[in-house]
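Undergrad: Fold the following for me, if possible:
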Amino acid sequence: MTPEEFRRAGHELIDFIADHLDTSAGADGAPNERSVSRRPVQPTVAPGDVRAALPEHPPTERETFDAVMADVERVIVPGITNWQHPGWFAYFPANVSYPSILGELLSAGLGVQGMSWVTSPACTEVETLMLDWMQELLGLPESFRSTSDTGGGVIQGSASEATLVAILSARHRATNGAVNAGGDTTGLVAYATSQSHSSIEKGLRIAGIGTDRMRTVPHDEQFAMRPDALREMIAADLAAGLVPFFVNANHGSTSSMAFDPSAEIGTICREHGIWFHVDGAMAGIAALVPEYRWVNSGIELADSYCTNPHKWMGVNFDCTTYWTGDRASLLGALSILPDYLRSAAAESGAVIDYRDWQIPLGRRFRALKLWFTIRMDGVDAFRERIRRDVQLTQSLATAARADHRFEVVAPHPLNLLCLAARAGNETTDALIERANASGTALFTRTVLDGRSVLRISIGSHTTRSEHVDAAWELLQRSV
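TA: The predicted structure is shown next:
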């Protein structure tokens, strides 16, 4: 591909993406024919259909951009689940924005490797600045700022990676670094509730902490961890000669939007020297709005914290912001320095080498999309979106309570509403299937204390009040 061909194709691709994401009505009152809103939320394909529609073997000769895009429109787009659809109420928000797409494009075009400061100074320093910007915007503890003596932040690929980094840091601290040499994790015990993300268990497995060393702490009627139960479990494990080393608290769990009482949990962890990680992946971005800053309650006691701009904030995946107040344990767990990576800048202690803050060595210039989005959309736009989505959720909860066929089964302080059919689990499961089969909206199922639950996650940047109203009418017809 020549530079001229690249320019032409790039313009065409940008137009294609803009048409796909544009859900506004045209002169005829309908979105453009390529708009995501004109497609079903979930594709009607069977396993193997997409592959079967494409050649089995790679081409030996060059193909044109037009030929590739023809297959994109014929095969790829009809085969994707449309996370940007205005009828998206499943899982969690996974928004993209035009500025973040441009930042991602620039990152790809520059093609730098940001594994250390010396391999791309701007990549490192813009990332450090972005983590400090986010620390300020979210009102997080000063101990998480890059200028603190003990902490700092980094962009991870996902909250799952952030969780693993936290577990490895905790493991290093609990063993005084001995795990690096001997690999012995015998006796280490971790704690979380049933509402915690599956990445907790996966991270513990990767770190060599077996599932039998993961304690499920009972929760209360709000699905929040009971501190008294945590204290009792820690005491029992200590009496058995085990080593409590890691506690996870949820600040907005995926299943139920549960908020654990971190001030009490953090106090218990401090008493016993246990690493305290707070997972705010789904809801932490709400702290951009001053009146929702309560989502940070107790974070000042955390050793680590993460939240996802690639969910509610509109920065396209992948962009998880992760902070720690114990930089020494993180570096102790992850820093390896072969001769070919040594540099005078790093040895002087004047720079950050982010390869030591993550699992892989290589890293992209992800900070660009966060920088572009904050500057070009502005923080007020994020706040307006968050306030709108919370209000839509509260209005929907009011409507659901007025219909005797439904029950609201979990707190809904932000943008997730959990409903169940009063007739029982089979009715709820059938309701979800029928509603999703419509193609106009998509919901996900979870189980809360043995009860089937329909989750309604409101947060797509294209979702407006009319889409929520249509979704509610769909559920009322389908029950």
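Undergrad: C-alpha only now, for contacts and for neighbours.
TA: Fine.
Undergrad: ok, now which ones touch the residue nearest to residue 367 when sequence neighbours are not counted?
TA: Counting by CA to CA, 6 or more residues apart in numbering, residue 127 is the residue found nearest to residue 367 once chain neighbours are left out, at 5.0 Å. Neighbour list for residue 127: 154, 155, 366, 367, 368 [criterion: CA atoms under 8 Å, 6 or more residues apart in numbering].
Undergrad: another one to check against the first:
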Amino acid sequence: MPERPLTAPAESPRTGDLPADEFRAAAHAAVDWIADYLENAVRYPVRSRVRPDDIREALPTAPPTRGEPLDAMLRDFHATILPGITHWNHPAFFAYFANSGSYPGILGELLAAGLNANGMLWVTSPAVTELEQVTLDWLRQLMGLGDGWFGEITDTASMSTFYALAAARERAGFDVRGRGMAARDDLPRLRVYCSEHAHSSIDKAVIALGLGHENLVRIPADAQFRLRPEALEAAMAADVAAGYAPIAVVPCVGTTSITSIDPVAEVVRIARRHHCWVHVDAAYGGVAAIVPELRYLMDGVDGADSFVVNPHKWLFTPMDCSVLYTRDPQSLKQAFALLPEYLVTRMQDEAINLMDYGIQLGRRFRSLKLWMVLRAYGADGLAERIRQHCELAREFAGMVHFEGGWELTAPVTLSLVCFRYVPPGATEAEIAALNAAIMEQVNARGRVYLSHTKLDGRYTLRLAIGNIRTERTHIELAWRELRDAAASVRPAA
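TA: A predicted model of the protein is given here:
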């Protein structure tokens, strides 16, 4: 019996991709818009003004039955999506740690998306693995670090720190990978140490690795907000005497709230006496070492076992791009490597397979955008831009220092200024309420965006400079906005 012929419906949906000319037209329009946007970002309110669910309610509740043209999507992008964007690329974005997507980084991201390569194995795209190794070695040299570091790109510092502490747990020698941690009489409680000002990603890594949050020991800081080595030494000695097993210490080069710099060299010496892994969190501050006169910030890092630096923070590389370096890649590999038969290749032992050094199997071509940024600006250009940001921070700190009723709340080490409004006679609770009101008023006006923290219980405003397009006019604008807001919330005499 002959096979029944296939019959197409009256209006068969088109198969395959969209026509190239349709893509070209939309892509050219998008690139033109991006260039105009970056050159004129000040036209937008820095912080999005939408309310929760505004974007969701403006979108259809079900997907389209038939395909829609790309230009319709671009129209909806402008009308519906853009109002829900807080503009991290705005030169007056001073909250958290400012970042920026530079032209060469955006170009690298576009090319990587076009290639859509997966670098899980060397053989699946040799350039992905080898460019990553070369680019990260360039970055190592730019920061003035010695030889012997293995690097890989992850998404964020949170994941980089998680990987580092997993390697520390592996090297401690308790076979947690094979036997786990539950119901083991032979396994002591494992301890990790960091400054009281260290980032919450360390807490999350300890929790996710099953070490237990209570086994993260936060060490007190000195008057400059730096981890106190003598307090670390005392805490570790007390833990050993109590039967705990210290496995890692995490000093910081640029803490999140205040960019304080922990004494890494001293921490390394103490940690070595307890056979501890040292992971340096330089996610923000590490790239400052590209500036020759700031290279001292990395003193002691060459003695550590791993460190993290985020080019997507202050090196003008689009999100996401975090770099984890380690001097002990074998421990990192032992923590994660797994080789099912379908991933075996004939070059298994001849090349680096990046899948072996973390949880991810699939890996995006992130190094392309970083490579293009490093080439476009060069060592001198990068150093000059970072240097300018530090100078702008000092200028802003001077404005605060010489204005009555305002005070600096932490030393200005890099490009972050911590400060607050302190009217005479105000209580700490009143100061906190006033500064919160000032920040909200400034942010609501849309010209500038700031964030806050607390230092020793004191509510503090933060102004972080890191956008490649930020100039002196933007910090002057921030200062005018702050003083105007303070005048409007100032309590009556």
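Undergrad: Looking at the contacts of residue 127 of structure 1, which are in helices?
TA: If you go by DSSP state H, these have 367, 368 in helices.
Undergrad: From the contacts of residue 127 of structure 1, list just the buried residues.
TA: Buried members of the contacts of residue 127 of structure 1, scored by 16 or more other CA atoms under 10 Å, are 154, 155, 366, 367, 368.
Undergrad: where does the residue located most distally from the centre of structure 1 land in three-state SS?
TA: Farthest-out residue of structure 1 from its mean C-alpha position, per CA atoms, centre = their mean: residue 61, at 40.3 Å. Classification of residue 61 of structure 1 by DSSP: H, G, I helix; E, B strand; the rest coil places it in coil.
Undergrad: Looking for the alignment partner of it in structure 2.
TA: Mapped onto structure 2 by TM-score structural alignment, residue 61 of structure 1 lines up with residue 66.
Undergrad: ok, now residue 396 of structure 1?
TA: Match for residue 396 of structure 1 (TM-score structural alignment): residue 396.
Undergrad: cool, and residue 134 of structure 1?
TA: Aligned partner of residue 134 of structure 1 by TM-score structural alignment: residue 139.
Undergrad: For that match, the count of nearby residues, please.
TA: Residue 139 of structure 2: 21 surrounding residues under other CA atoms under 10 Å.
Undergrad: In a helix, it, correct?
TA: Yes. Secondary structure of residue 139 of structure 2 (three-state DSSP): part of a helix.
Undergrad: Starting from residue 241 of structure 2, give me the distance back to it.
TA: 41 Å (CA to CA, to the nearest Å).
Undergrad: next one: residue 126 of structure 2
TA: 50 Å.
Undergrad: Give the burial count for the equivalent of residue 235 of structure 2 over in structure 1, as a bare number.
TA: Matched by TM-score structural alignment, residue 235 of structure 2 corresponds to residue 233 in structure 1. Around residue 233 of structure 1 there are 17 other residues, counting by other CA under 10 Å.
Undergrad: Check the gap between residue 233 of structure 1 and residue 185 of structure 1 for me.
TA: In terms of CA to CA, residue 233 of structure 1 sits 19 Å off from residue 185 of structure 1.
Undergrad: can you give me how far stretch 248-267 of structure 1 is from the chain middle?
TA: 16 Å (CA atoms, centre = their mean, to the nearest Å).
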